[in-house]
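S.K.: quick check, what structure comes out for this input:
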Amino acid sequence: MSRYTGPRLKVMRALGCELPGLSRKSVGERDYPPGQHGQRARRKSDFGIKLMEKQKLRMNYGLTESQIQRLFREAKRAKAPTGGKLLELLERRLDNVVFRAGFAPTTVAARQLIRHKHVILNGRVVNIPSIRVAPGDAIALSERGQRIPMVRESLEQPSLAVPEWLAFNGQVAAATMTRLPEADEVPFPVEVQHVVEYYAVRL
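M.R.: Model prediction:
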């Protein structure tokens, strides 16, 4: 399945929550599913509930289905609880760390910054959004990247507060991961156990 490029607000309304990594927009008063019958009360099946929780992760972090399946298999092999480990692996992706540090307004924009070689990881220019950041790693923007209007606006008005697992230095537009992110530090509501149950019978 390819990466989603359609209307983002529509996705958030369908999933019933705001996903900061997908869009800065708010659903506002239209907090019901899109479409002609969106305001009608609907009873969700057990499968539907699990699917929605999985889609929250896929859409917020901008992953393809094969990518999130790969991460789930890795989380399942770990000694830690599968759900918590999956969230940790998602939060440690370089594109997400760039977004959480406030360098970009969304994960989508952060991925573009990385692809265009505006991000420096431990002193080296990188262009792979899926690189896994580890405690002690330093992330910075190139001088050219710091002059991009989108980046300057995001640094002045970040979408989210910088998480506790990142040490941010605004003077030089740099951040350092101080520890591993925890499951309860994900910036949107998600029942990760439903995601575990969804994949448990499919992988």
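S.K.: CA atoms for contacts and neighbours, from now on please.
M.R.: Fine.
S.K.: now do the most centrally placed residue in the chain against Met150, distance only.
M.R.: Averaging the C-alpha coordinates of the chain gives a centre point, and the residue nearest to it by C-alpha atoms, centre = their mean is Tyr61 (3.2 Å). When distances are taken as C-alpha to C-alpha, to the nearest Å, Tyr61 and Met150 turn out to be 19 Å apart.
S.K.: cool, Asp184 as well?
M.R.: To Met150, Asp184 is 29 Å away according to C-alpha to C-alpha.
S.K.: again, but for Leu51
M.R.: Looking at Leu51 against Met150, where the rule is C-alpha to C-alpha, the gap reads 33 Å.
S.K.: and if you look at His116?
M.R.: According to C-alpha to C-alpha, His116 and Met150 sit 14 Å apart.
S.K.: same check on Lys25?
M.R.: Between Lys25 and Met150 the distance is 15 Å, computed by C-alpha to C-alpha.
S.K.: before we move on, what about Asn122?
M.R.: According to C-alpha to C-alpha, Asn122 and Met150 sit 23 Å apart.
S.K.: can you give me the buried ones in stretch 151-168?
M.R.: Val151, Arg152, Ser154, Leu155, Pro158, Ser159, Leu160, Val162, Pro163, Leu166, Ala167, Phe168 (16 or more other C-alpha atoms under 10 Å).
S.K.: helix, strand or coil for the fourth one?
M.R.: For Leu155, the secondary structure call by DSSP: H, G, I helix; E, B strand; the rest coil comes out as helix.
S.K.: please generate a structure for the following sequence too, so the two can be compared:
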Amino acid sequence: MGKRLNSKHKIDRRLGVNLWGRPKSPINTREYGPGQHGQRRKKPSDYGTQLMAKQKLKGYYGNISEKAFRKYYEEAVRRKGDTSENLISILETRLDAVVYRMKFVPTVFAARQVVSHGHILVNGRRVTVASYRLREGDVVEVRERSRQIPLIAEAINSNERDLPTYYEMDSSGFKGTVVRIPKFDDVPYPVHMEPNLVVEFYSR
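M.R.: Sure, this is the predicted structure:
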């Protein structure tokens, strides 16, 4: 088992949820955490509940570092409007998240990898930074020479996930446009997310 796959499965078991809704998640057969004490679950405190909400959201987007995640929270606070909605908008406009949503790859971890390896173009230019932020109207596509990569070709034709309504895909399937920045209710999370608890966690 590869390092990324192993880490992804550990996240699922540690949090006790099938975070990405995948059929191969180990939580489907073992609904307890890893390690000899994994089956001992007690009712969490308010702090524990908030921490779990943060870990779920942070883990979902490829286990973003704590430093980067806190910066996103601080940016969300500075913006006008609801902080939790702002946080989701920031996370959903990361290039790796968009590549994953557009079904160019099967996982957000794979999205980070294909971006860093130079397989993705934004508005015709190659971008290799997974945290690159997109705006409405931006066009994201797989480089023509990369479209035969089995990982990408299989993901494009997969029925495991539906394409969100805030994107428009070219008929070729390898190009998509960001139609609008999504709200929290628009995002098709396979598990219950609570960004309001994340905000409470950081505002303690």
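S.K.: tell me where the first structure has strands.
M.R.: Taking DSSP state E, the strands of the first structure run over residues 119-121, 124-126, 138-141, 166-169, 174-177.
S.K.: JSON lines please, covering these and showing distance to Thr107 of the first structure.
M.R.: Listed next are these as JSON lines, based on distance: least, C-alpha to C-alpha, whole Å:
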{"stretch": "strand 119-121", "distance to Thr107 of the first structure": "14"}
{"stretch": "strand 124-126", "distance to Thr107 of the first structure": "16"}
{"stretch": "strand 138-141", "distance to Thr107 of the first structure": "15"}
{"stretch": "strand 166-169", "distance to Thr107 of the first structure": "16"}
{"stretch": "strand 174-177", "distance to Thr107 of the first structure": "16"}
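S.K.: tell me which of those strands lies nearest to Ala78 of the first structure.
M.R.: When the strands of the first structure are compared for distance to Ala78 of the first structure using C-alpha to C-alpha, the nearest one is strand 174-177, at 21.2 Å.
S.K.: what range does the closest one cover in the second structure?
M.R.: Under TM-score structural alignment, the alignment places strand 174-177 of the first structure onto residues 175-178 of the second structure.
S.K.: that stretch against the first structure, how far on average?
M.R.: In the superposition with the first structure, the aligned residues lie an average of 0.4 Å away from stretch 175-178 of the second structure, counting by mean C-alpha distance after the TM-score superposition for the first structure.
S.K.: next one: that stretch to chain centre, how far?
M.R.: Centroid displacement of stretch 175-178 of the second structure relative to its chain, using C-alpha atoms, centre = their mean, to the nearest Å, is 17 Å.
S.K.: now what about that stretch, what contacts it?
M.R.: Surrounding stretch 175-178 of the second structure, the residues in contact under the criterion C-alpha atoms under 8 Å, 6 or more residues apart in numbering are 102, 134-142, 166-170.
S.K.: over to stretch 99-110 of the first structure?
M.R.: Taking contacts as C-alpha under 8 Å, 6+ apart, the residues outside stretch 99-110 of the first structure that touch it are 20-24, 60-62, 95-96, 98, 141, 150-152, 154-155, 158-163, 166, 168, 173, 175.
S.K.: how about stretch 60-70 of the second structure?
M.R.: If you take C-alpha under 8 Å, 6+ apart as the criterion, stretch 60-70 of the second structure is touched by Leu19, Trp20, Lys58, Leu91, Ala97, Val108, Phe109, Arg112, Tyr202.
S.K.: quick one, which of those residues are buried?
M.R.: Buried members of the contacts of stretch 60-70 of the second structure, counted by 16+ other C-alpha under 10 Å: Leu19, Trp20, Lys58, Leu91, Ala97, Val108, Phe109, Arg112.
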